[in-house]
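Asker: Sequence below, structure please.
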Amino acid sequence: MTLRLSTVILPTDRWAEGKKKWQRAEELGFHAAYTYDHLSWRTFRDGPWFGALPTLTAAATATERLRLGTLVTSPNFRHPVALAKELMSLDDISGGRVTLGIGAGGSGFDATALGQEPWTPKERADRFAEFVPLLDRLLTEGTVTQPGTFYSADEARNIPGCVQRPRLPFAVAATGPRGLRLAARHGQAWVTTGDPKLYEEGTPEQSRAALAGQVERLGKACAETGRDASELDRILLHGFTPDRNAPLESLDAFVDFAGRHQELGFTEIVIHWPVPDSDFAVDQAVFEEIATEAVAQLG
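Answerer: Below is the predicted model of the structure:
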């Protein structure tokens, strides 16, 4: 299968400038352009940071072919009923070009922004296990009533439904057993950033071994749920493995990186749009060369 190359554009620019990046992403031929769905994030916390869904709505009106999506949405500050309505609307505005990246969330700034105590890993997993199936129903059925421990719906209506049928695709971010089962049951794609324990002191070889293990566990989760694992796209969000930005230093370096991960079974790699003076500060010209030439070299 031909490897797809996508990008993630952080929502840090006022739209007059941000619009140019989304349109350029389409011109460069990226398969998709995603954005992070956070209220604030890491070192960008005290700078500009705009909302994901309004940004994607604007991007939908500024582009024609580019797929759009979140990478990723989480339950940290979302409720399935309200989110489903917004996603249905975005799918309509974009003409059916939206993918929902979705994960369990973390312990960053989003976890406490609404005034709550941060959830434990188990609490995040429990909520995620309820959030995803309910969102699936809300985007598939016209009217949904479902009581839940954390999330409920009472005659929630999503009419006329998504442009994409039976609903827009889910790309489920997961590495643990419960999350992988959710990906197997509800996902059209699976997302990983690698093994975070290896980011500081691991090696690229150790990272690839860890990713191979994740792919294997995804296959087992699919087998347990009666799903053909080949039905799921496997997405690697670059930037969080021990390689860091080294694969983006040249076209050859990226082709080597991408080819090694394609061999592991990944079908899509997502690279960050360059952000000066940040962890994602790479040469724009090299980035664009990778965008336009790497896929052809991978075959």
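Asker: switch to C-alpha atoms for all contacts and neighbour counts from now on
Answerer: OK.
Asker: Would you map the strands across the protein?
Answerer: 4-8, 32-35, 67-73, 98-102, 143-146, 153-157, 170-173, 189-192, 233-237, 268-272 (DSSP state E).
Asker: Please spell out which residues along the last one are buried.
Answerer: I take that to be strand 268-272. 268-272 (16 or more other Cα atoms under 10 Å).
Asker: cool, and the third one?
Answerer: By 16+ other Cα under 10 Å, the buried positions in strand 67-73 come out as 67-73.
Asker: with the residues you listed in mind, which one is nearest to Ala291?
Answerer: Proximity of the buried residues of strand 67-73 to Ala291 (Cα to Cα) peaks at Arg67, which lies at 15.1 Å.
Asker: was I right about the closest one contacting Val98?
Answerer: Yes - using Cα atoms under 8 Å, Arg67 is in contact with Val98, at 5.9 Å.
Asker: circling back: now the strands of the chain in CSV, with distance to Arg127?
Answerer: Listed next are the strands of the chain as CSV, based on distance: least, Cα to Cα, whole Å:
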stretch, distance to Arg127
strand 4-8, 26
strand 32-35, 23
strand 67-73, 13
strand 98-102, 13
strand 143-146, 15
strand 153-157, 15
strand 170-173, 14
strand 189-192, 19
strand 233-237, 23
strand 268-272, 27
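Asker: Tell me how many other residues crowd Ala285.
Answerer: 11 (other Cα atoms under 10 Å).
Asker: Another sequence for comparison is provided below:
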Amino acid sequence: MQHGFIFTGTDPELAVELAPLAEESGWDAFFVWEGIWATDPWATLAAAAMVTERIRLGTMLTPVPRRRAWELAGQTMTVDRLSRGRVILSAGLGVPQDVEERFWIFEDDPGRKVRAELLDEGLELMQHLWQGHPFEYEAAHYRAKRTDTMLPPAIVQQPRIPTWVVGVWPRMTSMRRVARYDGWIPNYAPPNASGIDPLEQQRTYTPDIAAEAIAWIMAERERLGLADRSFDVVHEGTTGGVDPVADAAVVGPWAAAGATWWLESDWQVPADRVAEYARDRLRAGPPRLV
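Answerer: Predicted structure coming up:
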């Protein structure tokens, strides 16, 4: 299992300070969050790329339907090249307007169906954009006319920047999208649930359910001819960093279920304590199994 740390603060200077601390302390990845009107995560990660050598860098997560695919492709390519191939893109639909009004102050939510279409087209379009070669694209929401001039350089990682995608288990349309890419960021819709309530999901999503979903993903990837390609499964949670045995007891069941990444986060830390918390938790090191 690999270990990432999610910086939940908003100060880009602090994030750039923390990235090398994460690397020195044995973490495998450093993530920042992406908002609609917020600190630019890709500018922050570009700066972090210049002060680190090993650690992977990414967002948790990018609402691809809210972004212009060509701009996102340029930003991710830039950080991928500056970091010499250490970028991860975490992609999702974005928060619905009825869940978080703050993210919809500039436009109205077109609805889950349209956002899902934009996510599929955006991810597909970026596969071409990342290669920096002439191409044409035509779909319901996006198009690209062929051009042979002023082409940007290609990404370092091939065939694409590793792309982790949010998928809601057991909603098959969502999960089939996940299986085509490089990792699963789990959401869970309990049976008979009318929506996806974060608190209910946290209460009911268990390692046994994760193992069931992972088995389905692997079978689907075999059906698609992707079984020989690496695939990551993410689990996000909180450990104390003080008692290795207690931390291992939290992380271990998820590793046994098939999770390949533990992402450490605590979104409840007050803004005025984020710096202190992040420094202390990073220095304590990741919650390795013992």
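Asker: TM-score of the superposition?
Answerer: After superposition, the two chains reach a TM-score (TM-score structural alignment, normalised by the length of the second structure) of 0.82; 276 aligned residues with a Cα RMSD of 3.0 Å.
Asker: circling back: which of the strands of the first structure sits closest to Ala285 of the first structure?
Answerer: Of the strands of the first structure, nearest to Ala285 of the first structure by Cα to Cα is strand 268-272, at 13.7 Å.
Asker: Superpose on the second structure and give me the mean offset of the closest one.
Answerer: By mean Cα distance after the TM-score superposition for the first structure, the fitted strand 268-272 of the first structure averages 0.9 Å away from its aligned residues in the second structure.
Asker: okay, and that strand goes to which residues in the second structure?
Answerer: Under TM-score structural alignment, the match for strand 268-272 of the first structure in the second structure covers residues 261-265.
Asker: Residues touching that stretch, excluding its own?
Answerer: 1-8, 232-239, 251 (Cα atoms under 8 Å, 6 or more residues apart in numbering).
Asker: ok, of the residues you listed, which come out buried?
Answerer: Among the contacts of stretch 261-265 of the second structure, those that count as buried by neighbour count (16+ other Cα under 10 Å) are 1-8, 232-236, 239, 251.
Asker: Tell me the one of those residues nearest Leu14 of the second structure?
Answerer: Looking at these and their distance to Leu14 of the second structure, the nearest is Phe7, at 9.3 Å (Cα to Cα).
Asker: Counterpart of the closest one over in the first structure?
Answerer: With TM-score structural alignment as the criterion, Phe7 of the second structure lines up with Ile9 in the first structure.
Asker: how about the helices in the first structure?
Answerer: Taking DSSP state H, the helices of the first structure run over residues 15-28, 52-62, 80-94, 121-140, 177-186, 204-224, 251-263, 284-298.
Asker: Could you export these as a markdown table, including distance to Thr149 of the first structure?
Answerer: Output for those, formatted as a markdown table (distance: least, Cα to Cα, whole Å):
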| stretch | distance to Thr149 of the first structure |
| --- | --- |
| helix 15-28 | 39 |
| helix 52-62 | 26 |
| helix 80-94 | 13 |
| helix 121-140 | 8 |
| helix 177-186 | 17 |
| helix 204-224 | 25 |
| helix 251-263 | 39 |
| helix 284-298 | 45 |
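Asker: Of all the residues in stretch 213-227 of the second structure, which ones are buried?
Answerer: Across stretch 213-227 of the second structure, burial judged by 16+ other Cα under 10 Å covers 213-214, 216-217, 220-221, 226.
Asker: separation between the equivalent of Thr39 of the second structure over in the first structure and Ala33 of the first structure?
Answerer: Under the alignment (TM-score structural alignment), Thr39 of the second structure maps onto Phe50 of the first structure. Computed as Cα to Cα, to the nearest Å, the Phe50 of the first structure to Ala33 of the first structure distance reads 16 Å.
Asker: of those two, who's got more company?
Answerer: Neighbours per residue (other Cα under 10 Å) separate Phe50 of the first structure from Ala33, with Ala33 holding more: 29 against 19.
Asker: Contacts for stretch 123-137 of the second structure next, please.
Answerer: Under Cα under 8 Å, 6+ apart, the answer for stretch 123-137 of the second structure is 64, 69-70, 73-74, 77, 143-148, 151-155, 160.
Asker: To clarify, my last question referred to stretch 55-63 of the second structure.
Answerer: Stretch 55-63 of the second structure is contacted by residues 6, 22-23, 27-34, 41, 45, 49, 86-95 when judged by Cα under 8 Å, 6+ apart.
Asker: what range in the first structure matches it?
Answerer: Under TM-score structural alignment, the match for stretch 55-63 of the second structure is residues 66-74.
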